[in-house]
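Asker: Sequence plus the predicted model coming up.
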Amino acid sequence: MITIEEALRIIDEEGKVIGTERVELTDALNKVLAEDIYSKDTLPPFNKSAMDGYAIKFRDTECCQCGNEIELYVKALVRAGDYYEGTLNSKEAIKIMTGAPVPNGSDAVIQIEKVKENGNKVIISDYIKENTNIIKMGEEIKSGELALEKGKIIRPTEIGFLASLGYSKVVIQKSPKVALITTGDELLDITASLEKGKIRNSNEYSLMALCKNSQVDFISLGVVCDDKEALKKKILKGLKEADIVITSGGVSAGDFDFVENVLEEIGAKINFTSVAIKPGKPVTFATIDNKLFFGLPGNPLSVITTFEEFVKPAIKKMKGYKEVYEEKMLVTAGNDFKAKKDRRKFIYVNIINKGGKYYAYDLGSQCSNHLMTMSKANGIIIMPEGVNKITKGEVVNGRFIFK
């Protein structure tokens, strides 16, 4: 067995970004920007009103500092999208809508809620400072300035910003394509009735969901029986069609576990076959022709754990993400937890925030066949190697899952 840190180091060294592509703006969501973006325009392109109200000269309201009121003549209305050609004079006001250009001669906008309207006049009793409720031309960005740096993850806010700058397409880092292969003579279709010695094929669906959750395209090559040649054919197909191939099952030392043999036969570089993690010890990682291969265990809990711990960071690395590992936090044990101390244990728990502190509570069996425990969990706590007990009240590392 190698340590988790060593496994992650090897995976990180082998994982490479796979190129760039130019895509439609909405297709860039959650992708990594592969070019610096410079503003084509000055934004806003004019002084604009931040409120519905009245454009005025602020000095007209100076008398309001002594408790007086002022009455201004309303000479026009400016809607968003309109433009007033004239100039505002003293003792005048122009009704203005949010986003509309501030008229020449105006240096403040008073909110509509702060005035009394009287026909074609408006009464003001508050002193309004210069530039109140005015968004200045170029306040957001000026033409030619750097708007977004290469390497930025494009969120909905960046989509809107890019649209405001006039970008309909952008260059992004390509996302890897994943091929999924599920192995095992014991597997039935999920709609089938259970038979002696058989179980339903949950791993394929877990892996498809994990890929979707990682926002990566995938193809599922279905279930392959415990036959070496059949498995080889599927793996070669996966390597041809995808950047990452993932199998579940067939990676232990049993008579019908053929993954390692197939990898040797096709000339793959096998980097490791066992990691000191529980659940999920029999993990195989190999590379061939710049493609990544992950052989995950067959037990359902182990499949999900090892995907999250090893495959997900590789996907992020290949997508161009700078931060690829899930952030840990300090969690206080709400119960005692016990386990063997030969490997690092990922214990599925319910994490609750109490008074600004996180507490982890036991959910029962951590057997690697029990998906029901994981379905109740919202996080994990991590029991280090060499430790066989976490005592109630002890502070340990943990994190939320599937966020």
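Answerer: Nice, thanks for sending it over.

Asker: drop to CA atoms for contacts and neighbour counts, all remaining ones
Answerer: OK.

Asker: Mind listing what's buried along stretch 28-45?
Answerer: In terms of neighbour count (16 or more other Cα atoms under 10 Å), stretch 28-45 has its buried residues at 28-35, 37-45.

Asker: An error on my part: the question was meant for stretch 260-277.
Answerer: In terms of neighbour count (16+ other Cα under 10 Å), stretch 260-277 has its buried residues at 260, 262-263, 268, 272-277.

Asker: what's the offset of it from the middle of its chain?
Answerer: The chain centroid and the centroid of stretch 260-277 are separated by 31 Å under Cα atoms, centre = their mean, to the nearest Å.

Asker: First-to-last residue distance for it?
Answerer: Looking at stretch 260-277, the gap from its leading to its trailing residue is 19 Å under the measure Cα to Cα, to the nearest Å.

Asker: Put this next to the first one:
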Amino acid sequence: MMPYEEALDIVLSFCRSLPSEKVFIVDALNRVLAEDVVSQEDRPSFDNSAMDGYAVRWEDIKEATEKSPISLKVIGEMPAGGEGSFKVERGTAVKIFTGAPIPEGADTVIPVEYTETKNGMVFIKTSLKEGANIRRRGEELKAGDVVLEKGTIIRHYEVGILASLNKINVEVSRKPRVAILSTGDEIKDIGEPITKPSQIRTSNNYTLLAGVLSAGGIAYHLGIVEDDPEKLKNVLSQIGEYDVFITTGGVSMGEKDYVKTLVSELGVDVKFHKVRIKPAKPILFGTYNGGKGLFFGIPGNPVSCAIAFDLLVKPALLKMQGAKEYLPKTFKAKIKRDFYRRDAERREFVRAVYWWEGDSLVCDFSQKLQSHMLTSYVGANCYLVVKEGVKEIKEGEEVELILF
């Protein structure tokens, strides 16, 4: 069996970069930037007020206190988006609103809550440091600054940033086209009647569909095919139409596990079959179309399917799109109770939950460890990684976690 790191390295080594396309910024959500986005101007583009209040000369108000306020003549008002030719000279102030330009001569803004007004005068009841509450030109961005780097996954925050930069259309990587096929005589799709005790409801198709979408791909649901070599071969023959092809089931050692044989007949160059992990050991990976396409044969047990996607398929989809961060994210926490297992030959990925207790990050693991128990993901937010050779972890020991 192949170690996990070696299997991941092999998969990633065959991830070709997809071409880019230009899309409207809202359509770029969850896509990967294929260009650096550069600011065309300073931001802010002018000195402006961070508060509603009064623009003043610091020299005038530096001695102001609650008991001994400083009085200044109000010579005008500056709204956000407004214009004015006010000049703040000694003994004067301009009423100003958040975002409004700082008038000539002013160097400090006093928030309105520290003032009182009467008969055209404002009484300043506190002294702040010089320059307080002024947003300086270019303090956030300078013209020519790279704001978003190539390889950034665009969230709703980045969409807002793109809009603020007047970036109407943006270059992103093309979405990978991913086919999903489930196999098995016993599998029934959602909405279909269960007519025999031996039949089970599908989950893998929809776990993978949602996973592909969340990783920025386009998912093609090819349905469920019986364990019939000819029917399987007919569907698998479409493999060349997709960037990635995923099957679930049919890759273990049973008499009806036909996938591992059929894909070779169809031109898939198998790179490995079986990884030293638990669950999801019998993963098959290969390439097709001269190494341009990726094939993943994933075990049929629901947890094995999810783990195989998280640990191998998702990183591949992200790398194909040029994402800067495509590897599973790991971190450390202290385990809340003892963990024990009999077989320590493989690396195990246990569904778990982490949280903060004071200044410490702690975790606990699911009681449901079997690979058919998809409900072990309920409430979970990470995998507890149990390395090869480790049979027991004691309460309070530091462990490695992988973030979902």
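Answerer: Everything's here; your move. If you're wondering where the values come from, they're calculated on a predicted model, not measured in any experiment.

Asker: Fetch the TM-score of the aligned pair.
Answerer: Put the two chains on top of each other and the TM-score (TM-score structural alignment, normalised by the length of structure 1) is 0.92; 400 aligned residues with a Cα RMSD of 2.2 Å.

Asker: what would the buried residues of stretch 260-277 of structure 1 look like in JSON lines with distance to Asn378 of structure 1 and secondary structure?
Answerer: Formatted as JSON lines, the entries for the buried residues of stretch 260-277 of structure 1 read as follows, by distance: Cα to Cα, whole Å; DSSP: H, G, I helix; E, B strand; the rest coil:
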{"residue": "Glu260", "distance to Asn378 of structure 1": "34", "secondary structure": "helix"}
{"residue": "Val262", "distance to Asn378 of structure 1": "37", "secondary structure": "helix"}
{"residue": "Leu263", "distance to Asn378 of structure 1": "36", "secondary structure": "helix"}
{"residue": "Ala268", "distance to Asn378 of structure 1": "37", "secondary structure": "coil"}
{"residue": "Phe272", "distance to Asn378 of structure 1": "30", "secondary structure": "strand"}
{"residue": "Thr273", "distance to Asn378 of structure 1": "29", "secondary structure": "coil"}
{"residue": "Ser274", "distance to Asn378 of structure 1": "27", "secondary structure": "coil"}
{"residue": "Val275", "distance to Asn378 of structure 1": "24", "secondary structure": "strand"}
{"residue": "Ala276", "distance to Asn378 of structure 1": "23", "secondary structure": "coil"}
{"residue": "Ile277", "distance to Asn378 of structure 1": "20", "secondary structure": "strand"}
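
Asker: Filter the buried residues of stretch 28-45 of structure 1 down to the ones in strands?
Answerer: In strands, defined here by DSSP state E, the members of the buried residues of stretch 28-45 of structure 1 are 37-38.

Asker: which stretches of structure 1 form helices?
Answerer: 4-14, 156-164, 203-213, 228-241, 259-265, 300-306, 312-318, 371-376 (DSSP state H).

Asker: contact partners of the longest one?
Answerer: Here helix 228-241 of structure 1 makes contact (Cα atoms under 8 Å, 6 or more residues apart in numbering) with 177, 179-181, 221, 224-225, 244-245, 258-259, 262, 291.

Asker: related to what we said a few turns ago, just put the buried residues of stretch 260-277 of structure 1 in JSON lines and tack on distance to Gly138 of structure 1.
Answerer: Compiled in JSON lines, the buried residues of stretch 260-277 of structure 1 are given as follows (distance: Cα to Cα, whole Å):
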{"residue": "Glu260", "distance to Gly138 of structure 1": "61"}
{"residue": "Val262", "distance to Gly138 of structure 1": "62"}
{"residue": "Leu263", "distance to Gly138 of structure 1": "59"}
{"residue": "Ala268", "distance to Gly138 of structure 1": "56"}
{"residue": "Phe272", "distance to Gly138 of structure 1": "55"}
{"residue": "Thr273", "distance to Gly138 of structure 1": "57"}
{"residue": "Ser274", "distance to Gly138 of structure 1": "58"}
{"residue": "Val275", "distance to Gly138 of structure 1": "55"}
{"residue": "Ala276", "distance to Gly138 of structure 1": "56"}
{"residue": "Ile277", "distance to Gly138 of structure 1": "54"}
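
Asker: Out of the residues you listed, which is nearest to Gln366 of structure 1?
Answerer: Lowest distance from Gln366 of structure 1 to the buried residues of stretch 260-277 of structure 1 (Cα to Cα) belongs to Ile277, with 13.3 Å.

Asker: ok, that closest one - contacts?
Answerer: Ile277 of structure 1 makes contact with 3-4, 343-346, according to Cα under 8 Å, 6+ apart.

Asker: What sits closest to Gly166 of structure 1 if chain neighbours are left out?
Answerer: Of all residues beyond its chain neighbours, the one nearest Gly166 of structure 1 is Lys40 (7.4 Å), with distances taken as Cα to Cα, 6 or more residues apart in numbering.

Asker: how much space between the one you found and Phe161 of structure 1?
Answerer: With Cα to Cα as the criterion, Lys40 of structure 1 and Phe161 of structure 1 are 12 Å apart.

Asker: how deep is Ile154 of structure 1 tucked in, by neighbour count?
Answerer: 21 (other Cα atoms under 10 Å).

Asker: now do the one 3 residues further on
Answerer: Residues lying near Thr157 of structure 1 (other Cα under 10 Å) number 10.

Asker: Quick check: closest non-adjacent residue to Gly386 of structure 1.
Answerer: Distances taken as Cα to Cα, 6+ apart place Lys341 nearest to Gly386 of structure 1, at 4.6 Å, with adjacent residues excluded.

Asker: Now which residue in structure 2 aligns to that neighbour?
Answerer: With TM-score structural alignment as the matching criterion, the partner of Lys341 of structure 1 in structure 2 is Ala344.
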